[in-house]
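Peer 1: My questions are about this predicted structure, shown below with the sequence.
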Amino acid sequence: MTTTTLTYAGKRRRQALTTLAFLSPWIIGFAAFFAYPLASTVYFSFMHYNQINPPTFVGLRNWKYVFTEYPLFAPALWNTLWLVVVMVTLRVVFGLGIGMLVTKVKTGVGFFRTAFYLPYLAPPVAATIGFVFLLNPGTGPVNRILGALGINAPNWFNDPSWSKPALTVLALWGIGDLMVIFMAALLDVPKEQYEAASLDGAGAVSRFRHITLPNISPIIMFAVITGVIQTLQYFTQPTVAGNLASGQLSAPGTMVPPGYPDNSTLTLPQLVFTLGFQNFNTGAASVIALVLFAVAMAFTLLLMRRRSGLLTED
């Protein structure tokens, strides 16, 4: 082996070590906060583990229990998928609409931006408590106003048919995060393209379809994917809303079952918490956590392949 070859090999080795040194913070974080927890979840899904005694191998018993014997898994999965499809879609559409509306305002832009963004800053627990009282079927001002207008007001969080729409209204109220993102994307669309389309006689719908959407399609994809991931982790709002609407308050030493009314607000993250930290059934909780991971990956891959029809290309 020649001296030139040894020098080249040493240079390549130094470059590799330098690259590895720069990547090491990400590699350590990935291993500690994703790879290890995921591997542990897979491991515990095949174990009987109550967080007190050592885990014992039980094979597919936890998977069989969750999919065939646990009665709350099916409604929780349905509610979670409903919220992902309906809530994420409405949030993206509503956020884009509000963003377009604010960008068209000529005066008072700062006021409208602040007014639409402030609800997003409200703590989730406080916002949910406020909405439960506003939508209270007996004393809430919303139902009183609807009754005064002659509209048959629903029971909102006390009605299984209206509990998920009520949570969706709460999510639309805090739309400020998506509004800001879409506003930045809309303001970045070249005005020359709008001017050229106007000269060619294109209407508002045609300009939106052929100019606005293609330019902001990466932002739409970002909003949809992050919205799906956040909704699959939906825990605080349905838990607080169900507890308050039911009139049951958690106290030390007590356990309030989630999902009121009639399991209509029950989500998969709530089952993970209930099984893993209240019933100490870590194996079944790990199975549901893996189901959540699989659903998130499926939605993400589907959206990345642009099969959902949410994005358009010219």
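Peer 2: The structure has been received and is ready for your questions.
Peer 1: contacts and neighbour counts: CA atoms only from here.
Peer 2: OK.
Peer 1: Now do the strands in the protein.
Peer 2: Secondary structure of the chain by DSSP state E: the strands cover 47-48, 56-57.
Peer 1: tell me the most buried of the ones you listed?
Peer 2: Mean neighbour counts were taken over the strands of the chain using mean count of other C-alpha atoms under 10 Å, and the top value, a mean of 22, falls to strand 47-48.
Peer 1: which helices and strands sit right next to that strand?
Peer 2: Contacts of strand 47-48 with other secondary structure elements, assessed using 3 or more C-alpha pairs under 8 Å, 6 or more residues apart in numbering; DSSP states H and E, are made with strand 56-57, helix 282-304.
Peer 1: Tell me which of the strands of the chain approaches T89 most closely.
Peer 2: Distance to T89, taken as C-alpha to C-alpha, is lowest for strand 47-48 among the strands of the chain, at 37.7 Å.
Peer 1: How about residues contacting the closest one?
Peer 2: P55, T56, F57, V58, G59, N62, N281, T282, G283 (C-alpha atoms under 8 Å, 6 or more residues apart in numbering).
Peer 1: Separate out the buried members of those residues.
Peer 2: With neighbours counted by 16 or more other C-alpha atoms under 10 Å, those contain buried members at P55, N62, N281, T282, G283.
Peer 1: quick check, nearest of these to T114?
Peer 2: T282 (43.9 Å).
Peer 1: Tell me who's in contact with V42.
Peer 2: By C-alpha under 8 Å, 6+ apart, the neighbours of V42 are S286, V287, L290.
Peer 1: Next one for the comparison:
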Amino acid sequence: MQTQSVQKNNVHKKSRSSLSVYLGQWNAPVVGYVFIAPWLIGFLVLQLWPIIQSFYLSFTEYSLLDAPHWIGSANYENIAKDRLFFNSLKVTFTYVLASVPLKLAAALFIAILLNRSIRGISVYRTLIYLPSLIGGSMAVAVLWRNIFGTDGFINNLVVLFGFTPHNWIGMPETALSTLIILSAWQFGSSMIIFLAGLKQIPSELYEASSVDGAGPVRKFISVTLPMLSPVILFNLIMGIINSFQMFTQAFIVTEGKPYNSTEVYALFLYKKAFGSLEMGYASALAWILLIIIGIMTLLNFIASKYWVFYESESGASK
């Protein structure tokens, strides 16, 4: 019996060693691709293939009901003549230039206030972050439309102080401003990132600046902003990308009205795709948006070398 058990153990060891040798013959990259295969298949099927398809469709006339018909660069030529296209660009750039700085300023201000060791600070951080958890949802957009509606909370507040109520959403002068305020209100994600960046700033820098006689404003300008500049760059780029793709708020709150004053680029693209069934035209619009976002991101990276401070680079220069 003992001999049989020994033989079984030897067979088991040999099988394990042969398996190890077999696996060892595989190249490391091949094994890696096997493990990432689920994600890789999802990326190829659900992301890369639709991207390739949209690029092809941007050179076709396609209405979902018929097969795509190749028309070359006609979609891009028609876009260059489309007055509503340029209007959507104007509205979108106005929205981005106003909402992104306002949102970053609000996020940084609140992050500085929350960067304190006081009792219950974690509760305050959670409560302030809560609106961002549902910030992009349709429910919040509907709520915002009711708040700024003719009989909404804002007008009730205006009447309470003796002023005349205003049609905030129905007037071209103020409709886009309501969407900008909504974007600034959703500062929670940027605030958390700013807060994490503030935690990484060495306290010795503030102590040294205090010895030099620096006040709160000087500390903020000379210590906080330079040390936080990489985080500011990250939030700036992400804010610009998200703002150029803003859709839900404009679709629910204003529907692009009045007089197309809030018809941002993504909403204009949606109307062409699912309103007019001009899928080829919409695909061309999507690629133009991709190029615009890419250019804006590249410009930010180029400009960052003049104002972003990296501690590692400072150490290397020494």
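Peer 2: In hand now; what should we look at? All of these numbers come straight from a predicted model, not from anything done at the bench.
Peer 1: Could you say which of the helices and strands packed on strand 47-48 of the first structure is packed most deeply?
Peer 2: The highest mean neighbour count among these belongs to helix 282-304 (a mean of 19), with neighbours defined as mean count of other C-alpha under 10 Å.
Peer 1: Would you pull up how far stretch 135-155 of the second structure lies from the middle of the chain?
Peer 2: 22 Å (C-alpha atoms, centre = their mean, to the nearest Å).
Peer 1: go on, stretch 86-102 of the first structure?
Peer 2: When distances are taken as C-alpha atoms, centre = their mean, stretch 86-102 of the first structure is centred 15 Å away from the chain's centroid.
Peer 1: neighbouring contacts of it?
Peer 2: Counting contacts by C-alpha under 8 Å, 6+ apart, the residues outside stretch 86-102 of the first structure that touch it are 109, 112-113, 168, 171-172, 175-176, 178-180, 182-183, 186, 220, 223-224, 227-228, 231.
Peer 1: In the second structure, point out the residues matching it.
Peer 2: For stretch 86-102 of the first structure, the aligned range in the second structure is residues 98-114, judged by TM-score structural alignment.
Peer 1: which one in the second structure is aligned with R305 of the first structure?
Peer 2: Aligned against the second structure by TM-score structural alignment, R305 of the first structure finds its counterpart in I302.
Peer 1: which residues does that match contact?
Peer 2: I302 of the second structure makes contact with no residue under the criterion C-alpha under 8 Å, 6+ apart.
Peer 1: Distance check, it against M227 of the second structure.
Peer 2: In this structure, I302 of the second structure lies at 19 Å from M227 of the second structure, with C-alpha to C-alpha, to the nearest Å as the measure.
Peer 1: now W39 of the second structure
Peer 2: Here the criterion is C-alpha to C-alpha. By it, W39 of the second structure lies 36 Å from M227 of the second structure.
Peer 1: So what's the residue count around K11 of the first structure?
Peer 2: Burial of K11 of the first structure, expressed as a neighbour count using other C-alpha atoms under 10 Å, amounts to 12.
Peer 1: wait, S18 of the second structure
Peer 2: Neighbouring residues of S18 of the second structure were enumerated by other C-alpha under 10 Å; the total is 12.
Peer 1: In which helix or strand does it reside?
Peer 2: Taking DSSP states H and E as the definition, one finds S18 of the second structure inside helix 2-24.
Peer 1: From the chain's centroid, how far away is that helix?
Peer 2: For helix 2-24 of the second structure, the distance between its averaged C-alpha position and the chain's averaged C-alpha position is 54 Å (C-alpha atoms, centre = their mean).
Peer 1: so how much does stretch 216-223 of the first structure differ from the second structure once superposed?
Peer 2: With mean C-alpha distance after the TM-score superposition for the first structure, stretch 216-223 of the first structure departs from the second structure by a mean of 1.6 Å once superposed.
Peer 1: Would you mark the buried spots in that stretch?
Peer 2: Applying a neighbour-count criterion of 16+ other C-alpha under 10 Å, the buried positions in stretch 216-223 of the first structure are I216, S217, I219, I220, M221, A223.
Peer 1: same check, this time on stretch 37-55 of the first structure
Peer 2: With burial defined by 16+ other C-alpha under 10 Å, the residues of stretch 37-55 of the first structure counted as buried are L38, T41, V42, F44, S45, F46, M47, H48, Y49, N50, P55.
Peer 1: Check stretch 115-132 of the second structure too.
Peer 2: For stretch 115-132 of the second structure, the buried set under the neighbour-count rule, 16+ other C-alpha under 10 Å, comprises R125, I128, Y129, P131, S132.
Peer 1: Mind putting those residues into JSON lines with distance to A98 of the second structure?
Peer 2: Shown next, in JSON lines, are those (distance: C-alpha to C-alpha, whole Å):
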{"residue": "R125", "distance to A98 of the second structure": "25"}
{"residue": "I128", "distance to A98 of the second structure": "22"}
{"residue": "Y129", "distance to A98 of the second structure": "22"}
{"residue": "P131", "distance to A98 of the second structure": "20"}
{"residue": "S132", "distance to A98 of the second structure": "19"}
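Peer 1: Looking at these, spot the one nearest L84 of the second structure.
Peer 2: Of all these, S132 has the smallest distance to L84 of the second structure: 31.4 Å, by C-alpha to C-alpha.
Peer 1: OK, contacts around the counterpart of that closest one in the first structure?
Peer 2: Structural alignment places S132 of the second structure opposite Y120 in the first structure (criterion: TM-score structural alignment). For Y120 of the first structure, the set of contacting residues under the criterion of C-alpha under 8 Å, 6+ apart consists of W173, G174, I175, G176, D177.
Peer 1: and with 7 Å instead?
Peer 2: By C-alpha atoms under 7 Å, 6 or more residues apart in numbering, Y120 of the first structure lies in contact with G174, I175, G176, D177.
Peer 1: Of those residues, which belong to helices?
Peer 2: Taking DSSP state H, the ones among the contacts of Y120 of the first structure that sit in helices are G176, D177.
Peer 1: Tell me the buried residues within the contacts of Y120 of the first structure.
Peer 2: Those of the contacts of Y120 of the first structure that meet the buried threshold are G174, I175, G176, D177, by 16+ other C-alpha under 10 Å.
Peer 1: excluding its backbone neighbours, what's nearest the counterpart of the second one in the second structure?
Peer 2: Per TM-score structural alignment, the equivalent position to I175 of the first structure in the second structure is F187. Of all residues beyond its chain neighbours, the one nearest F187 of the second structure is A107 (5.2 Å), with distances taken as C-alpha to C-alpha, 6 or more residues apart in numbering.
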